[in-house]
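**Student:** Kindly return the folded structure for what I paste below:
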Amino acid sequence: MFRPLLTASFIALSAPGFADTFTGEAVIDTVTIYPGLAEISRLITLDLPAGSHDIIVPGLPQTLATEGLRLSAPQSVQVGAISLSRDRLPVTPDQTTPAVQAAKDEVTRLEEALRQRDVTIEEIRLRVLAAEEQIAFLQSLSQASAGDTLSAGAVADIRALAQMVGEETLAVRQAAFTAEQEALAAMRAREDDVTALNDARQALAALIAPETEGSVLTFTVNTAAPGEVVIDVSTLESYANWSPVYDMRLTTGDTAALDIDRAVVVSQQTGQDWLNVNLILSTARPGEQIAPSDVWAPLRRIISEEELAREQQQVMLADQVMTRSFAGGVSEMAMEAPAPAIVAQADFSGATVTYRYPGRVDIRNGVDDLRLPLDQLSLEADIWAEAVPSRDDIAYRVAEFTNTTDEILLPGQALLFADGTMIGFSHLPLLAAGADQKMGFGPLDGLRLTRSTPRKSEGETGVFSSANQLTEQAQMTVENLTGRDWRVLLRDAVPYSEQDDLEVELNASPAVTQRNPDGQRGILEWDLNVGAGETAEIGFDYTLTWPTGYVLQ
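**Tutor:** As a prediction, the model looks like this:
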């Protein structure tokens, strides 16, 4: 069986003949980021004579894949064989950039400065050591001389000797003290030298990847005429992403409005720094599903009641055998996998938006989360309060708005503000053009809620039951202490039935505005207008009735 010559590290388009070899640097010029994927355009600029040439481009990321590798050249230049090597890299000349070389030179300079500092400290320590030895010598000399002088009886000579030794010892001790202070100052300065050297090494590490990593691109070109040639190397690379972040500022005055400050956070771990690049952000999602899902038709069959009974009996016997085999444990028999779930996939074909960020940016590999401002949107908003007295004791501010732009609003984290006050964090889901969205904008402490139920003499709370009937009563209030009028959408719930024989009767005052909103069975809604300083009261009861001989569950 023949194996293809095209592998992850080699693409052969044609065999080169005798040619000169040139080494070029691929400089990242433009990056287009999709969610989870980046298209990177690198430019190689060479001054080539006419004829056929081998081009070597070192320093590319280790994870570069040939599937998304494309080369384009001017019309007068023909690109031939292309090879991408990873493990056994070809020998290439030093292609150190000026920035990297400057960082290396700074590291070398600081290493030498630290070495010289250590030499200076050792020299100072030697002076201290010499002073200590001088003091020891003077002390031994004075003891020997004093003994000779005492035996001779010359008191004046003893006094002169003591004075000389004292003066010399003081001078030596002063020199030792000065040297010790110089050593301490040098040690403090050495700490600054170490810090500067570590910073320089980190700066160098941020500019270069380990020399043992990376890949090398080699290809052949044939130029019709001598001159400068610019070759565009385009690659698709993973581990790059951008996501929107939103500051959503709600104004609840006479004219309600929602201002959305949009920004983006860009990060990448492609294995190479992006320095001084043009940045393009796209809402297209090439890494996601591109075709509709499959559907499966259900297989239905009929079976006689006798055969069904036999199958059920066989199942029971099998269960008994399994229980005996795994008594006291959990069965490890594999269960049949369910059919794949049919999930609806959103498709916004034709609605792709591209943002080209002005100016050039730097995004370092694996260390930068770059936040860039995008634009501001101004949308109209409908604002009200929502209250659930059965669960909460205050109401919450809610705003509904429509995406009136001509583009998709991608999902992202949102920081919420209401009338200039920060409320908290939320998440804006994917919002198509023209779609509506409802979001909570924090608590309204001035809208107080209560829910109570009457008590029977037996102590039961709000529930009255008989053999085939059950009744529950509830009383709710909304007290407005905010100083302004509020539209309040109040919600509660009652049981619901899917059986004709189990009836549910509801009485409410005021009347329920909407029952089962959006198909939510058993949910009740009251749409109220509660003025400043006013209190709204809602009372309701429901009764469940069922035939005698049945039990309510």
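**Student:** Only C-alpha atoms from now on, for both contacts and neighbour counts.
**Tutor:** Will do.
**Student:** got a list of what Pro358 touches?
**Tutor:** By Cα atoms under 8 Å, 6 or more residues apart in numbering, the contact set of Pro358 is Asn278, Leu279.
**Student:** how about the one helix or strand it maps to: buried residues?
**Tutor:** Following DSSP states H and E, one finds Pro358 within strand 354-363. Residues of strand 354-363 classed as buried by neighbour count (16 or more other Cα atoms under 10 Å): Ile363.
**Student:** right, and the helix or strand after it?
**Tutor:** Next helix or strand after strand 354-363 toward the C-terminus (DSSP H and E): strand 369-387.
**Student:** how much distance is there from the strand holding Pro358 to the middle of the chain?
**Tutor:** Strand 354-363 sits 19 Å away from the centroid of its parent chain (Cα atoms, centre = their mean, to the nearest Å).
**Student:** Let me know the angle separating that strand from strand 369-387.
**Tutor:** Angle, strand 354-363 to strand 369-387, by axes from the mean of the first three to the mean of the last three Cα atoms, to 10 degrees: 130 degrees.
**Student:** in the chain, which spans are helices?
**Tutor:** Ranges of helices in the chain, per DSSP state H, are 98-152, 155-207, 305-325.
**Student:** one more to put side by side:
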Amino acid sequence: MNSIIPLTQSSLRSLAPQGRPSGRSRSRALRAFEVSHLRRSAGILAFTASTLLAGTALAADFNPANSIGAVTVFPAGAEIERQASLDMPTGDHRIIFEKLPDGIRPNDVRVEGDSDGGLLIQAVDVARVPVTGDPAEANALRKERETLTDEKDVLEGRIRTAEMQRQMILMLVRPAATPKDAAVAQPQMPPDQLFSFIAERHAEIEETIHQARQDIRGIERRIAEIDRALSRTSGEQEWASRIIVSVSAEGAVNGKLRLRYRLADASWEPVYDARLDTSADKGKLQLTQRAMVRQYTGEDWSGVALTLATARPQGATAAPDAQVRYVGFARPQPRERAGGVFSDYSADAAAMAPAPEPEAVMEQQMKEQRVAVTDLGFDAVYHVPGLADIPATNDLRLVLVGDHDVESEMEARIVPAVREAAFLTVNFSHDGSAPLPPGAVRLFRDGVFVGEGHLPLSNPGQETELGFGIDERIEVKRQLVSKQRGEEGIFSKARTDTNDWRTLIVNHHGIPVDVVVLESLPQPLDEKINVVALSTNDPADESDVDGKSGVQAWRFKLNPQGERTLAFGYRIDWPQGQNVVLGMR
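**Tutor:** The predicted model follows:
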């Protein structure tokens, strides 16, 4: 390897030719050697410098142009995917993503990519950095505002001058009255020329005023923009996230990098339009599934591939621990009022229980019920067709998910003890690949909006019920035909209460209608209370409907203008000296 030889007199003498040449020849030899030696040293220095500079260029920071390409929105939160193109030489580099929304957590960041060479992702760092305005830019905006204010003053002065000129022209058109004995001044120009002059000058003045006012409006708009920009820079400190991806390239690399991160300020919920066509024997039901998406993440989603997921990344992932539960006698609670035998006939169902459960247990049950409403127990993903635009304004944006045409069975459902009306109910099951999550539904019957309801969770192949409001063409009348209270027994008296109803259903449709009538036989909570169905009752087609004790169902078909009367009643016996209450659970 070549080395640099120091140019000293001793070295020159040691390398000079031996012998005793003449002084002139020795001088020429020394000069030739110096030139050769300097050329060789310069080459070595140039090679060393180029090597050092090349080594420095291999380690660099890159701020690649990037954009949001895909977004996955969860019921609470969203995952954003940014895409960037890479073109970098060999070496260790840092890829920097600036001005990302505040609130990105390091554990919520994932980086992956594809390249034509060896590229190793070494580390990913997330930092929260303040967003500070440029003082030079703020000063430039203030100077621009001053200049615009001066220009506005000049334009307003131009308008005032033009208005004065307009007043003078009007004075020429309407000259002031002169006394009778005063001499009338003759115009200096013929009337035609005067009128032409007035018209020409008046048009010029109006154009000047119009143009000045237009310029003032433009200046005022620009001043408002400057004021907004200055207010942002002088307001509360804003923050942003910066993500630095450290990579090592074995060679020149071309490829794409995908940066994924999660943010909390986004959500979606399903909504539906249900359109029922009752003209066919089997109701044709069309379900239009949409999603209400909103986001306030600090960055707009423009032209993104939108995916909706039912998973909840921030929810619980492990089953809860089973707790030891106890049961014991409850202390008697005072009643607020006393009454007769059936004075609390419509009291709350809690009064029926002989021993209310402790408050802690009741509270826990309520919490479990609320969680059951929101936790679906499955993961489904909906890919929204096309590209979507969701601005970061927290406004609701409706996105079409898809349409479902399903065959359905219609029936008129009647609960006469609650309301004397028939409710059109549709039973259907969809054959889609993904479940339909629960959500609000707008109901249309034969093209007419009839109200809003709630669609329960519907898994593929699972039968689902959906109510479409009251059917006005089915008449329902319920009448209490007998009510008896008394005592029985000679030695041991017992109290009795007998109720007997008749329910009339009439079909005023021009087509047959399937009808379901639901009644409830009271269930005793104490062995001393006895409830017996009356022998005159019509036999029920189903008992304990949907697992509810005592709920009975009658199913039948009513022809056009057909009618049917159902008999239902019961008798309650209980010991004398006790009061009973009826309620619902």
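**Student:** TM value for the aligned chains?
**Tutor:** With the length set by TM-score structural alignment, normalised by the length of the first structure, the two chains reach a TM-score of 0.70; 471 aligned residues with a Cα RMSD of 4.9 Å.
**Student:** For my notes, please list the helices of the first structure in CSV and give mean neighbour count for each entry.
**Tutor:** Listed next are the helices of the first structure as CSV, based on neighbours: other Cα atoms under 10 Å:
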stretch, mean neighbour count
helix 98-152, 15
helix 155-207, 15
helix 305-325, 12
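**Student:** how deep is the equivalent of Pro391 of the second structure over in the first structure tucked in, by neighbour count?
**Tutor:** Under the alignment by TM-score structural alignment, Pro391 of the second structure pairs with Arg364 in the first structure. Arg364 of the first structure has 20 neighbours, counted by other Cα atoms under 10 Å.
**Student:** cool, Glu359 of the second structure as well?
**Tutor:** Around Glu359 of the second structure sit 9 other residues, with neighbours defined as other Cα under 10 Å.
**Student:** Then Glu534 of the first structure?
**Tutor:** Using other Cα under 10 Å, Glu534 of the first structure has 13 neighbouring residues.
**Student:** ok, for it, nearest residue in space, not its chain neighbours?
**Tutor:** Spatial nearest neighbour of Glu534 of the first structure, excluding adjacent residues (Cα to Cα, 6 or more residues apart in numbering): Asn480 at 5.6 Å.
**Student:** Likewise for Trp501 of the second structure?
**Tutor:** Leu480 is the one closest to Trp501 of the second structure (Cα to Cα, 6+ apart), at 4.4 Å.
**Student:** so the one you found touches Leu566, yeah?
**Tutor:** No - counting by Cα atoms under 8 Å, Leu480 of the second structure does not reach Leu566; the two are 11.9 Å apart.
**Student:** Please enumerate the shared neighbours of these two.
**Tutor:** Contact with both Leu480 of the second structure and Leu566 is made by residues Arg502, according to Cα under 8 Å, 6+ apart.
**Student:** Between those two, tell me which one has more neighbours.
**Tutor:** Comparing Leu480 of the second structure with Leu566 by neighbour count (other Cα under 10 Å), the higher total belongs to Leu566, at 17 against 12.
**Student:** Look up how far Ser243 of the first structure lies from the equivalent of that one over in the first structure.
**Tutor:** In the first structure, Leu566 of the second structure lines up with Ile538, judged by TM-score structural alignment. Computed as Cα to Cα, to the nearest Å, the Ile538 of the first structure to Ser243 of the first structure distance reads 45 Å.
**Student:** before we move on, what about Asn516 of the first structure?
**Tutor:** From Asn516 of the first structure over to Ser243 of the first structure (counting by Cα to Cα), the distance is 37 Å.
**Student:** Does His508 of the second structure touch Glu563 like I think?
**Tutor:** No - shown here, His508 of the second structure and Glu563 do not form a contact pair, counting by Cα under 8 Å, at 9.1 Å.
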